[in-house]
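S.K.: Provided below for reference: sequence and predicted model.
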Amino acid sequence: MEKLKAGGNSGRVLIRYRNAVLLGCTALVAFAPLPVVAQDAAGQASGTVLETITVDGGGTSGDDDSKSIIANSTTGASKMPTDILDTAASVSVITAKEIQQRGADSIEQVLQYTPGITTDFYGADDRFDYYKIRGFDAWAYRDGLTLGDPFGGVREEPYAFERVEVLKGASSTAYGVSDPGGSVNYTTKRPKSEKFGEVYTTGGSYDHAEAGFDFGDNITEDDTLSYRLTGKFQKSDAEYDYSKDDEQFIMGGLTWRPTDQATVTLVYDHLDRDGVPGSGGYPIGTDFETNRFFGEPDFNYRGTDRDTVSLFLDHDFGTGLTFNSNLRYSNSETDFGYAYIASTPTDGSTLAPRYFYANDSTEETLIGDANFTYETSFANVESRTLVGATVNDTSSTSKSWWDLAPSIDWTNPVYTGAPTSLSQIEDTATDQLTKALYLEQDFTFSEKVIASFGLRNDWIDTTVTDNLTPASSSDGSISEFSKRVGLTYRFTEEFATYASYAESVAPPSNGVEPERGEQIEVGIKYRPDDFPAMFTAAVYDLTKTNITRTNPATMLEETIGEARVRGIDLEAKTELTHDLSLTAGYSYLVSEIVENGTQGNEGNELSLVPRQTASLWLNYTREGNDVVGDMTVGLGTRYIGEYFLTDENTSSSGDVFVFDASLAYKIQPNTTFELNVTNLFDEKYVAYGGFGADFYNPGRAIYATLRQTW
């Protein structure tokens, strides 16, 4: 190894030099998973219609994500901002208000009330953001530009984002190469042309101490120059012994509006995380408290150091032609090292074998996208055409070490310290250049029928250098074409139905064909005029082919796999009255391994993919008076159905209900006390296993926040 790290709860020695540049549907409102009987609790209560507000720089006209859980428009399925009712795809939007309501402190928590998405399936493994959409991995994007596969990437900070958009199913035509499950697009907070702000402080479980701020204003009196400053600083432990969960995040943005038609925004952010990768696992069949730790305290670290600069340029030429561009540079360094239980003895011994594993990774990316949109009409047809290009130049390195660690007696654990050396098993450098051209076209006929299609071609050149075998490198070049087509019919201003076909292409390893996905989907959407709400339902058939596996006979990667998922997603988001809001979702799917080459398992279900998931969150506000302030109570429940832990389908989790809760009390008009509880009843289950050890789901956590806004 280049370095070894030591430390535990009291800190660790950092030997690596770190460099940071600082400056539905039906009226779905209730559900129950089978065999529980579904209940209809739809209500047509009279409500207050919220005034539509346009947010500067938000990327979606007509939504104010800080004031409503209902989103009306999206860029999740297309680079053109589109009314969700006119979008021939299943899109869910989690706004900043919903994120704050639920006290979501991680991307997994942000997504876990969205139908079609599964999270927490790796339990106490805290290295990455873990989620699947419709049974498959899903890629992450920021402002429409690729971040990549979250497995192996950086854990994102939700406080940086105005909203999180989820597109379900194949999506390569919109944003480029990706897995077929779908995409998660984060929209960065940008300056507004008004004064606003908040500061808060939070404390709670696991010695958690946190402070944050998000404020901005105009710099000039004529609104041509605005700023925004966002930050979060956290000092905390994690759930288990010998852990930490520290973070420093700072983000600043400037927006210049030289004319009424042009906007330029520059955003810089720095993310520094100092945490741990996980608990080390628990022996199979045992039942320990979730704070127990069977790793190695002096070899247990997970660090992230990333700097990002984003530039946005928008110009409206006033003739139906607009220009939009986005450029992002990022430089990140991540690492982790830990000891984990490798197997559980079956001979009566309580000594669990362990291994050490460590990884250092770097990534430097310059990615840019530019496009023109032209809107026109003729006769009774409205047309929107978008043409654009994307370039992504990424250089990355990955070094890994692995070796046998001393066994640990789980009845009387004795820690042995950090290793003095480990065997290096990987040292690779990868340079990848991706260039793409794309076209999107919408035709609206008589304000009723919307036909849309997209075409995209990605050219990917990849060079991988293996530094463990001198002069060993491989080059690969592919050209991949993807397409989508959709048809939407607006029965009324409130009700629409659609059908679509979409494709995805995942970037391959050198020497093998890309993994591809295809999806057919039909759905309905309902947005009432009487109160803010969105109800959606979708049925889909999704197939992934050319799945890459290592052939055990040749030890070479081959495209020998195929898997299929068919299912239904239902979602409701509504502010029934000024005092009552609801978020509900239900997903049922059937997955099947159609082909797996020499590894078998044909006919089995995909691992870590429950057939059923469901969620419900209710928020009720009791208005105060001159003596007592407003009080808002939130209660949520999540159902995670049983799923297999491995593709062999030899072991499985149980099904479980998990409850969450929140309370907010307005002390003064702009001062609020908030209480958030995740896993209210401390439900514990095995979220991940089958490979020598079990990993539990996150336990109960309680956090109190004092927030001042203006």
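M.R.: Everything's here; your move.
S.K.: C-alpha from now on. contacts and neighbour counts both.
M.R.: OK.
S.K.: Isn't G303 up against G275?
M.R.: Yes - with contact defined as C-alpha atoms under 8 Å, G303 reaches G275; the gap is 6.1 Å.
S.K.: Alongside the first one, take a look at this:
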Amino acid sequence: MLVSLCSLAQTGGIKGHVTNETEDPLESIHISIKGTTRGAMTNASGEFFLSGLAAEKYQLVVSGVGYQAIERSATVTDNAILTLELTLRETAQQLQTVEIIGRRETTYKNDQSFIASKTATPLKEVPQAVAYVTKELIRDQAAFTVGDVVKNMSGVNQFTFYDDLTIRGFRMNGGSTTQLFNGLRTFSGFWKQPPVNYLERVEVVKGAASALYGNTSPGGTINRVTKKPLTTPQKSLQFTTGSFNTLRALADFTGPMNEEKTLLYRINVGYVNAQSFRNLQFDKNIVIAPSVSFLPTSRTRINFDLVYNKSNSRLDRGQSVAGNDLYSSSIATSLNAINDYLNEETYLITTSFNHQLGNNTAINLAYLRTGYTENLLEHRSSNVNAIDSAGRAIDNLVARQVFVRQTKSFMDNVSLFLNHNFATGRVEHKFVAGYDYIQSSTPKGSGQQTANGYLLKAGGATAYNPKTPERYVFYNYTAPNGIVRSIPKPNVPSYDLALQNNQLEDPTKYTYNVVANASTTPVMYQLHGLYLQEQAKFDRLQLLLGLRYDTYVDKKGYTTNNETNVIQHALLPRIGAVYTLTNNVNIYGTYTKGYNPQDATVQSDPLSGGPFDPIESSLTEAGLKTEWFNGRLTANLAVYNIIQRNTLYSANAADNPNLMRQIGQEQAKGVEVDATGSILPNWNIIVAYSYNDAKITDGGVRAADQVLVNLQKPNAPKQQGSFWTKYTFVSPMLNGLGLGLGGNFVTERNLSLNNAQTIPGYTLLNAAVYYKIDKFQFQVNLNNLANKTYWVGGYDYLRLFPGAPRNFMATVSYVF
């Protein structure tokens, strides 16, 4: 910085010249005096002038769209002009539309979000709640799946064991609801929560993200952000063993592949072989996730990412209990046979191209291909108890059925963005225009066979009719009290909760029916989305305006001679504002509309009772976003109100499990509080709390469904919260030692839409010990210290999903 003094007749001032790193003059750069409303803009020559300044010391803030802001001290003396030469650096992240540059932070706190606005916007300037968990917290808690980490987020709760959550009371599952992967549309196989070893963080945009991503859940949208290549070499190995015969090995290598650092790589590999506290359950997982970045010029970046996951396991349909007694069976109870299996393969291939056309304009083209294959044999509950000759339920016997299924599903997402930053006077603008094309398909070639019902004397099997018992085969059943009675013989042996009859079964002995299952019916839908977004910043006020127009095409009768296009359109606005009250406190508000065409597999299912109207929603939200301890800690508050119409729920029809009912209206309103970051550099903390009143407010057109009004939505606790803290000692005596402590609580929840069946709330306590020696770290995590019996979710008392009892994980890490 070059400083010179020039004489001035009466008043002092500051003039200057602003350039970039190649000494080109920068126009429309804002120079402001910190703590005042005084400021100036640079002209086409990069020059500015602030006049009429009193003789004193000033702090100047120099900022411009696409450049890293800087601060400079400037002392004005009487009758003199201070001349400054200032240089700003471009920030590549400012022009990103998806996350392509590796995150270098190493704390629980994340500063920027790309999915909330498709620009590199600081989280405190996003007019919507965004929750996240970074890889550092994932490591400290020895977490391996998305389900392990969501307990750290306010308003997010498990619905089942699967990739199946509620966010603000609205169900979001990976099989049928929008998920994002590096900001692009994807799905999961539903039965397994995705692993997190290759992720930089897991984040949730609360409320509908429809103005940018189209049909999304009104509760929130999950985005999985992968680890990206770094320019500095880093390598780590991690080995974990512990309860339930767990063995886990992880590796993470990254760095440049040439001297010019124009070719970067990263590869994450994971292997897991673990049993479970649940009978007969196991999981063998192989995850391979390579990533390559090519930088042919300083303005161009090409990324390639692959995630391949192969999983062998059994499908766990949950715990069944006798009658209404939750404690009548062990939480280890599962209804599988020994020879059941679930074999899955999932791949996600991403290619992205980012090019800066100038200092303020960038174009981004990205493509994501998702593929999923499932091969399944399972013995599972029929969702009802076995019956006697009069058709009465036998509490101790659970009726079973068998599924044999093979299926494949695919999704393609092409996303094109133009990102342009500019200024008009003192107003800074970030403008985004984009187009999405999404195609999802289950092609011909999938199929399912089902065995259920009761054996007929004439051969075959069907549902039991107590009016014609003479048609059925009977056998002698010995009840737990020793009484022997004759009852209908099932096609698939019932599960006796007293005997725990998990055994090797012979599936060839059953009578099967080929069924039109929703997950195997050929399905194809396409989505075309056009959207515009403007972010305008004027001093303390920031406005966000977004509008998206979607065309949704469902190919009804796909692959048949009667294939027709069912076309729906949606116009989705978003309005948000952020106002900076102080340097530490921002206040925000937002309104957005959302929609979701009913799941294509349900719409195509002739047994579902459709066709059904699309889901429509609206979100109103306001809150505070604050920073403390020199920006190390964020503390946020959100108050929200969500309205959704036309949601589908199971009709719980014993004779047709595929039958659905459409509810008129639901409402979720509540409060969320989150704090994340560091109190001291060696003291990390994350705290979350939510109150969520999520109810049915209109049962719909059927008078019988009005009894649902004012029922709390399924698996949506009214209150939940969590905390986790890690303290690392810095004194010479305890150097290298760290302690972790955390817990989470969830209040009582309803199951399905039946207020008579509930699962109790619970409070868990967890702890960890860390010890670091040079490049090695030893870590022990202790979970559920009080060995509480609890349930994370469920459908009913025949399909409950218990949480793990007391357990430990021991980890050794090596960084080199």
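M.R.: Sure thing, it's come through. What you see is a predicted model; the values in this text were computed from it and never measured.
S.K.: TM-score of the superposition?
M.R.: The TM-score (TM-score structural alignment, normalised by the length of structure 1) is 0.86; 647 aligned residues with a C-alpha RMSD of 2.8 Å.
S.K.: Name the residues of the strand ranked longest in structure 2 that come out as buried.
M.R.: Longest strand in structure 2 by number of residues (criterion: DSSP state E): strand 393-424. Buried residues in strand 393-424 of structure 2, defined by neighbour count with 16 or more other C-alpha atoms under 10 Å: 393-423.
S.K.: which strands and helices sit next to that strand?
M.R.: In this structure, strand 393-424 of structure 2 packs against strand 184-186, strand 361-387, strand 427-442, strand 447-451, strand 495-496, with contacts taken as 3 or more C-alpha pairs under 8 Å, 6 or more residues apart in numbering; DSSP states H and E.
S.K.: can you tell which of those strands is closest to P760 of structure 2?
M.R.: For those, proximity to P760 of structure 2 was assessed by C-alpha to C-alpha; strand 361-387 is nearest, at 21.0 Å.
S.K.: R72 of structure 2 -> structure 1?
M.R.: Across the two structures, R72 of structure 2 finds no equivalent in structure 1, going by TM-score structural alignment.
S.K.: so how far is V398 of structure 2 from R72 of structure 2?
M.R.: Taking C-alpha to C-alpha, to the nearest Å as the measure, R72 of structure 2 falls 74 Å from V398 of structure 2.
S.K.: same check, this time on I575 of structure 2
M.R.: When distances are taken as C-alpha to C-alpha, I575 of structure 2 and V398 of structure 2 turn out to be 52 Å apart.
S.K.: cool, and S328 of structure 2?
M.R.: Relative to V398 of structure 2, S328 of structure 2 is positioned 13 Å away (criterion: C-alpha to C-alpha).
S.K.: which residues of structure 1 does stretch 583-591 of structure 2 align to?
M.R.: If you align by TM-score structural alignment, stretch 583-591 of structure 2 falls on residues 493-501 of structure 1.
S.K.: So what touches the matching stretch?
M.R.: Applying C-alpha atoms under 8 Å, 6 or more residues apart in numbering, the external contacts of stretch 493-501 of structure 1 come out as 85-86, 88-89, 484-491, 518-529.
S.K.: which residue ranges form the helices in the stretch 451-600 of structure 1?
M.R.: Secondary structure of the stretch 451-600 of structure 1 (DSSP state H, counting those that start in this stretch): no helices present.
S.K.: Which residue of structure 1 sits opposite G358 of structure 2 in the alignment?
M.R.: When structure 1 is aligned by TM-score structural alignment, G358 of structure 2 is paired with G318.
S.K.: tell me the SS of that match?
M.R.: Counting by DSSP: H, G, I helix; E, B strand; the rest coil, the backbone at G318 of structure 1 sits in coil.
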